[in-house]
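Asks: After the sequence you'll find the predicted model.
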Amino acid sequence: MGFQCQQFYIKDDQCAMKVSTDSLILGSYAGVNEARYALDMGTGSGLLALMLAQRQPQLQVDAFDCDAAAVAQAASNVAASPWPGRVNVQQGWVETWHGVRNYDLIVCNPPYFSGHPASESVARQQARQGQATPQQWLQCIARNLHEQGLCYWILPYSQAEVWQREAQAVGLCLSEQLAIRTTQRKPMKLVVQGWQWQPCATVKKEEMLIHATDGSYSSAYRQLTGEFYLAGTGSSLKAQ
């Protein structure tokens, strides 16, 4: 099982959470700019880390996950990719992680299904619901984000307010936001937010549909994620 991107292949059969549109949106949207060092918190299969490496040729990426099987699979995916020397995968925990440097860019697709019914797989349930609280995720970000750095995450729209409070509590300021509907008729499902230490005079806010009226991926979604999908493979993924 896995997902073929244009420049790399992701195996995810050993990971509780599979490749989904969530990570593809986040990895495509996050501003890599002139970043030299990035951190992927809760990397899972390593998809986000490899997306960042593809987008910014000078970027060095550290990635961690608490699940040993996911770490092993992410490391295997990295080793098989074009950038094995630029992505470092380790086992680590949000509650205690502290990198050897502060990062220009931090990304995370955190577990956010707290309150959902128990999953069939204990590992999947743990990955979705997580052990660390939003406060602990934000404290980890605060410990590791450079004073000029940017942090991006993707969340259910319904949980954005909780995370926003915790972000503001550690001193972060919202810089941009992409609100996402799966279809035009459905309410907002997801939100990508970018955060930094310095306040922004204007917060950039946009909206996007994942699917067009005919069920295919929308032109906006295709444009955003286009450098990763192979032609003809853009119809098999779902939001988590």
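Replies: Perfect, thanks for sending it. In this text the structure is predicted, and so the values were computed from the model without any measurement.

Asks: alpha carbons only for contacts and neighbour counts from here, please
Replies: Fine.

Asks: For the nearest residue to Thr183 once chain neighbours are set aside, give me its contacts.
Replies: For Thr183, ignoring the flanking residues on the chain, the nearest one in space by C-alpha to C-alpha, 6 or more residues apart in numbering is His211 at 5.3 Å. Neighbouring residues of His211 by C-alpha atoms under 8 Å, 6 or more residues apart in numbering: Thr182, Thr183, Tyr217, Ser218, Tyr221.

Asks: how about the strands in this structure?
Replies: 2-4, 9-11, 37-41, 60-65, 87-91, 103-108, 145-156, 173-181, 190-196, 204-209 (DSSP state E).

Asks: Which positions in stretch 79-99 come out as buried?
Replies: Ser81, Arg86, Val87, Asn88, Val89, Gln90, Gln91, Gly92, Trp93, Val94, Trp97 (16 or more other C-alpha atoms under 10 Å).

Asks: hey, where'd the helices end up in this protein?
Replies: 21-29, 47-55, 68-79, 122-129, 134-144, 160-169, 219-225 (DSSP state H).

Asks: Deepest in the core, which of these is it.
Replies: Mean neighbour count (mean count of other C-alpha atoms under 10 Å) peaks for helix 47-55 among these, with a mean of 24.

Asks: What lies in contact with it?
Replies: 7-8, 10, 19, 23-24, 26-28, 32, 39-40, 43, 59-63, 74, 78, 81, 83, 86-87, 107, 228.

Asks: And here is the other one:
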Amino acid sequence: MKPFKFKQFTIHQDRCAMKIGTDGVLLGAWVPIESSINSILDVGTGTGVIALMAAQRSNAETIDALEIDADAYEQAVENFEASPWGDRLFCYHASFQEFFQEIDDQYDLLISNPPFYTSDYKTENRQRDLARFQDALPFEHLFIGASRLLSDQGKLAIILPFKEEENVIEIGKQVQLFPQKITRVRGNATSAIKRSMILFGFNHSECELDELVIENNRHQYTDAYSNLTKDFYLKM
């Protein structure tokens, strides 16, 4: 499998169950990263793509990542070390559940492209299942962990299927994390909403809501999508 080349870094992904996909790149490009953010955690990093995008986009001194799968963990470490920001990137080989119970550090931003396929989709490939399925990281665990790990002004950014949006907002409320920005994603102008990207924080403020359409026609990207991803994709 050929490496995936971005403008400022390259991702090797032959040992990762979950390859580079639109979801991860969308979230990595979309997540608001203010200049005050000094520490970032990418939960379930896979290839490391979101952590690398955060490093390219920010001056955060600490960019940590977490990966439970041994092969993906090793590959993320190699991708980090080969990048221009190796001195700011660090990957832990652990589950999120273990991590948030043992770590005292706090982060200004948590980002997660979580595994969100429910158990009806189980395949024969256990590694891929682990990367994809909710039983690897239930949403409840993500929010409980986030509520412990985030600094007072900290934020949690996730991407998930649109049908899970209401459910996840309810889970967030239980730990005092409220939606502050929601971008709903359509493949094209006439297709159904497929994904929701949500930024949560502890402040119960007015939620900013918008939509992003990826394509006008097949392989003809909208200006909005091109502008969002042009700093990363070679052909944008």
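Replies: Right, received. Where do you want to start? What you are looking at is a predicted structure, and each value in this text was computed from that prediction instead of being measured.

Asks: residues near whatever residue of structure 1 lines up with Leu234 of structure 2, how many?
Replies: Leu234 of structure 2 maps onto Leu230 in structure 1, with residues paired by TM-score structural alignment. Counted with other C-alpha atoms under 10 Å, residues neighbouring Leu230 of structure 1 total 13.

Asks: Quick check: the gap between Gly130 of structure 1 and Arg124 of structure 1.
Replies: 9 Å (C-alpha to C-alpha, to the nearest Å).

Asks: Please report the distance of the equivalent of Gly172 of structure 2 over in structure 1 from Arg181 of structure 1.
Replies: Using TM-score structural alignment, the equivalent of Gly172 of structure 2 in structure 1 is Ala167. Separation of Ala167 of structure 1 from Arg181 of structure 1 (C-alpha to C-alpha) stands at 23 Å.

Asks: Ok, Asn77 of structure 1 next?
Replies: Using C-alpha to C-alpha, Asn77 of structure 1 is found at 30 Å from Arg181 of structure 1.

Asks: got it, and Ser20 of structure 1?
Replies: 15 Å.

Asks: Looking at these two, which has the bigger crowd around it?
Replies: Neighbour count, other C-alpha under 10 Å: between Ser20 of structure 1 and Arg181, Arg181 has more, with 18 against 15.

Asks: and that one, what pairs with it in structure 2?
Replies: Checking TM-score structural alignment: Arg181 of structure 1 goes with Arg186.

Asks: list the contacts for its match?
Replies: Ala192, Ile193, Lys194, Arg195, Glu211, Leu212, Val213, Ile214.

Asks: how near is the residue nearest to the second one when sequence neighbours are not counted to Asn203 of structure 2?
Replies: Closest residue to Ile193 of structure 2 in three dimensions, ignoring its sequence neighbours and counting by C-alpha to C-alpha, 6+ apart: Arg186, at 4.6 Å. The span separating Arg186 of structure 2 from Asn203 of structure 2 equals 28 Å under the rule C-alpha to C-alpha.

Asks: My read is that Leu41 of structure 2 contacts Ala65, right?
Replies: Yes - with contacts counted by C-alpha atoms under 8 Å, Leu41 of structure 2 reaches Ala65, the gap being 5.4 Å.

Asks: What's Tyr221 of structure 1 aligned with over in structure 2?
Replies: Per TM-score structural alignment, Tyr221 of structure 1 is aligned with Tyr225.

Asks: Which position in structure 2 pairs with Gln139 of structure 1?
Replies: In structure 2, Gln139 of structure 1 lands on Ile144 (TM-score structural alignment).

Asks: looking at structure 1, which residue lies furthest from center?
Replies: The C-alpha centroid of structure 1 is most remote from Asp214, which lies 27.4 Å away (C-alpha atoms, centre = their mean).

Asks: Now do the contacts for that residue.
Replies: Neighbours of Asp214 of structure 1 in contact, by C-alpha under 8 Å, 6+ apart: none.
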